[in-house]
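S.K.: Got a predicted structure here, sequence first:
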Amino acid sequence: MTHTLSATAELDRTNFYIDGRWATPKGAESYQVNEAATEEPLGTAALGTVEDVDTAVRSARAALDDGPWSTTSAAERAATMRRFGDALAKRIDSTSRLVSRENGMPITMSTAFNGTAPVGLMHMYADIIENYPLEEIRQSLSGATIVSRKPVGVVGAITPWNYPQAIAVFKIAPALAAGCTVVLKPSPETALDAYVFAEAAEEAGLPAGVLNIVPAGRDASWSLVQHELVDKIAFTGSTAVGRLIGAECGRLVRPCTLELGGKSASIVLDDADLTTFVTGLAGASFMNNSQTCTTQSRILAPRSRYEEVVDAVRDFARGLTVGNPLDPAVTCGPMATRAQKERVLGYIETAKGTDARLVTGGGTPRGLDRGWFVEPTVFADVNNRDRLAQEEVFGPVIAVIPYDGDDDAVRIANDSQYGLAGSVWTSDEDRGIAVARRIRTGTIGVNYYDIDLGSPFGGMKDSGIGRELGPEAISHYLEYQSIYASAHQLPGAQ
């Protein structure tokens, strides 16, 4: 669908970044981004066609096969990435504010995730690749083998709107470190901030074609997944779309990394310190207005302390400051889009029709008639088979579920198609770790939940395939080649 141009032309992005320069779109489709807190036009982004995506992929292919990127050493790539990170650092304030306006993320959090984290990740992967064993020699029965790790090739990176800068760098940084080239397909809802990467790439002297940026709708995005010159897809988004991408990559015998949805559980054990638990709710259950795949929106409470936990969650939710995310005092901003607000309100109305008990919230905040705001909402007495407990809401709606004993808590936590995150709250850390080990989930915290950028992140079950972050992420952008050779002919390890 083509949208009307916005009045804020300075934020309009009418070209794409392809082959190291600004390219004119081959079509006329565009997307109007509205400010989440005001609903006012913020800027317009051109949307790519199948032909635009094809041009970007061929540019990335040429940069990989014939351009300077294919001959760079790990040290040279690391130096370029550090310049890239430094260029992003100059834009932290403006980028963070832009993302907050696009998707409603509170500005303090946006500064951390969309400003500071991308810079740190770019430098981190530069450091890692300089010390990464890209080649080694192993003795064999017939002589020796050179085991070489080579870039997987052209990467199609498809990213969501909730943490647009951070999640893009989750993919871009390890891919560049490995020697891959990238076509970034950002979400239209946050397409405006994606071009910060283009500006930083230009300033850093990234060779033409190494990073290409094309926002696109469904058909053009699907052409990126199917393109014959793409070697890997790295996707973050819904499980429904991830299933389609995974199936297509399977048909094409193409590797993919899929970071998908979640419906994580926060287990409050009977010996938990509720002050510690409440302190951790912001990061575990309400981060980014709960528009976070790791949101622990199922809180499991022991019957012996059930009402105490319900009251604590209720009071925390009521204490959140809802408003314009650019205000540093605001702790809960709006939903990213009108459609997302309606989706969240729909789940609330469905829950009202069950045996669950509405404890607080349940609608739109008073006095906030403009903007896509939803009250922080808590339901108690939720059955774990209810839709509210099984489906990802992606908004500030919490289900408190009672349990009887640790085994029952583990059973309920694992009774989900998802397995991305979670937490355990207890005064006995050893006990908490023992419970955490029994949960089928990719990440889980004991007495706090905070993603560690230096360790692998990803999900089990329907929450995805593969891992991002940590040194382990680079392995997903490399392929192995074994060269069998006679021992006396072997060069020294490089």
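M.R.: Good, I have the coordinates.
S.K.: C-alpha only now, for contacts and for neighbours.
M.R.: OK.
S.K.: count of residues packed around Thr350?
M.R.: 12 (other CA atoms under 10 Å).
S.K.: Presented hereafter is structure B, for comparison with structure A:
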Amino acid sequence: MVIREQLYVGGRWVGSDSTETLTAINPATEQPLGVVPQASAEDVTRAIMAAREAFDDGPWPGMKPSERSRVLMRMAEVMRRRQAELVDLDVAEVGRARMLAESVFVDVPIEHFEDMAERVLLSFEFDEPMLPYETPLGVGQGVVRREPYGVASIITPYNAPFFLAAFKLAPALAAGCTTVLMPSPHTPLSAFLVAEIAEEAGLPPGVFNVVTGTPAAGELLTSHPAVDIVSFTGSDTVGRKIVKQAADTLKKVVLELGGKSANIVCEDADLTKVIPDVVMNFTVNCGQGCSMLTRTLVHESIHDDLVAGLKKAMDHVRIGDPADPTVTMGPLISAAQRDKVETLIRAGLDEGAQLAYGGGRPTHLPKGFFVEPTVFVGVENSMTIAQREFFGPVTVVIPFRDDDEAVRLANDSDFGLGGGVWSGDPTRAYRIGGRIRAGMVSLNGGTGGLSPHGPFGGYKASGIGREWGKWGLSEFLQHKSLVWPMASG
């Protein structure tokens, strides 16, 4: 049992005003994993004001990029040294399969920190020369300066607490912002490890603060006038609330929200490559991922072959204790999330869809919030199960007649985060991918459509703004024109 009795505010470990606590539950065992403070409104306000003071009066925003780079690299070095701890916590706190925690959800964000510190930050053009211009008053010249936005609220969900905190903190800190991190109440523990890492790396006091609490306390992070920018990852429902909460102070919001992304499988695709990709896209992390391709659109001529291949592949998905290195799929985060997924499965059956595989709970796992990987067929794109985000291990298989219908079905969604296209003709895949209204499209399995050197984000209800690389850094910067008369002669 991990007991955290203090919050991290202003570079110090401080007690909470509140005597209330939050208990993190191991979703594989249903046993308590840790206890953290449930921050009060006063606690959150103190964290915000510590970040405000650090931005207005501290050294961080005025440091040279090379100086901030050195501190971020020290943070990455400490992360590397404590990588095993981060993996163990990710497995226990999220219920993530160990093999996935090791290879992706801990290693990749550390690489992102390193890349942000060494490549992106040191090559970024903070002062861009402005073309000379002529007015009746004379000829002018100048620069466009990119400056840190200010105090940033970082709010992360339960499905990737360390991963998403790192992908938000690296650009925010690189830009020169000061930050307050609030993790999901389901997965609060990794945030304290990040605070220890920041402290050891020598991040100046107040530049990084951690508060843990409920959404009620978190509303201050989105509405307080001392906050300049909010970066949130979570559901579109909460994202809409955050936009309203931020509106009174007209603060900037960066939102990475939900998805119901389509994976288009053309008749000339290689099913031996397609099927593992389809399985991965709804079973990884028990389907709890916003960018997963959970609508499988397949040409009608190979529909039955694909479904038969999926059913066979499902028998090789090993469900169980995520700490077991041979397990490939762990549990959902909570009983409430399991109930939501099961309710949507029943809705699919009520609307006339059929189960090709799964749909229940694994009988060999009496403890833990487990659901079987589930494949629906006989699905219309208008059905609830084709439009609502499950955030669980469920895919729907929908046939199409030609490329135009595939694109129409893919775009017939409130969301637009990701997409995929499989075809034996790369030119055809590229052409179809260009017609999908989504922020990231994978062609023939290309890194899942995700590259740390490209922007992460979506269209429509999938969010506002972009993360990762120079695009993520740019979100935490404001633009200022500095102009002066051009010298004559």
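M.R.: Looks like it came in fine. A quick note: this is a predicted structure, and the numbers were derived from the prediction, not measured.
S.K.: Can you pull up the most central residue in the second structure?
M.R.: What sits nearest the mean C-alpha location of the second structure, by CA atoms, centre = their mean, is Leu164, with 5.0 Å.
S.K.: Is whatever residue of the second structure lines up with Asn288 of the first structure part of a helix or strand, or is it coil?
M.R.: Per TM-score structural alignment, the equivalent position to Asn288 of the first structure in the second structure is Asn285. For Asn285 of the second structure, the assignment made with DSSP: H, G, I helix; E, B strand; the rest coil gives helix.
S.K.: if I look at Asn285 of the second structure, how far off is Met182 of the second structure?
M.R.: From Asn285 of the second structure across to Met182 of the second structure, the span is 22 Å (CA to CA, to the nearest Å).
S.K.: same thing with Leu365 of the second structure?
M.R.: 32 Å.
S.K.: now the helices for the stretch 251-400 of the second structure?
M.R.: Under the criterion DSSP state H, counting those that start in this stretch, helices of the stretch 251-400 of the second structure are mapped to 271-283, 303-314, 335-350, 384-387.
S.K.: Could I get the ones you listed in a markdown table, plus columns for distance to Arg81 of the second structure?
M.R.: Shown next, in a markdown table, are the helices of the stretch 251-400 of the second structure (distance: least, CA to CA, whole Å):
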| stretch | distance to Arg81 of the second structure |
| --- | --- |
| helix 271-283 | 30 |
| helix 303-314 | 37 |
| helix 335-350 | 34 |
| helix 384-387 | 43 |
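S.K.: Of all the ones you listed, which one is nearest Asn26 of the second structure?
M.R.: Asn26 of the second structure lies closest to helix 335-350 among the helices of the stretch 251-400 of the second structure, at 11.3 Å (CA to CA).
S.K.: now the helices for the stretch 51-200 of the second structure?
M.R.: All helices of the stretch 51-200 of the second structure, identified by DSSP H, counting those that start in this stretch, fall at 65-81, 83-94, 98-100, 107-115, 121-123, 161-175, 189-201.
S.K.: so who does Thr321 of the first structure touch?
M.R.: Contacts for Thr321 of the first structure (CA atoms under 8 Å, 6 or more residues apart in numbering) come out as 329-332.
S.K.: now swap in Pro27 of the second structure and tell me
M.R.: With CA under 8 Å, 6+ apart, Pro27 of the second structure has these contacts: 92-95, 331-334, 368-369.
S.K.: ok, Leu365 and Met182 of the second structure, which is more surrounded?
M.R.: Comparing Leu365 of the second structure with Met182 by other CA under 10 Å, the one with more neighbours is Met182, at 28 against 15.
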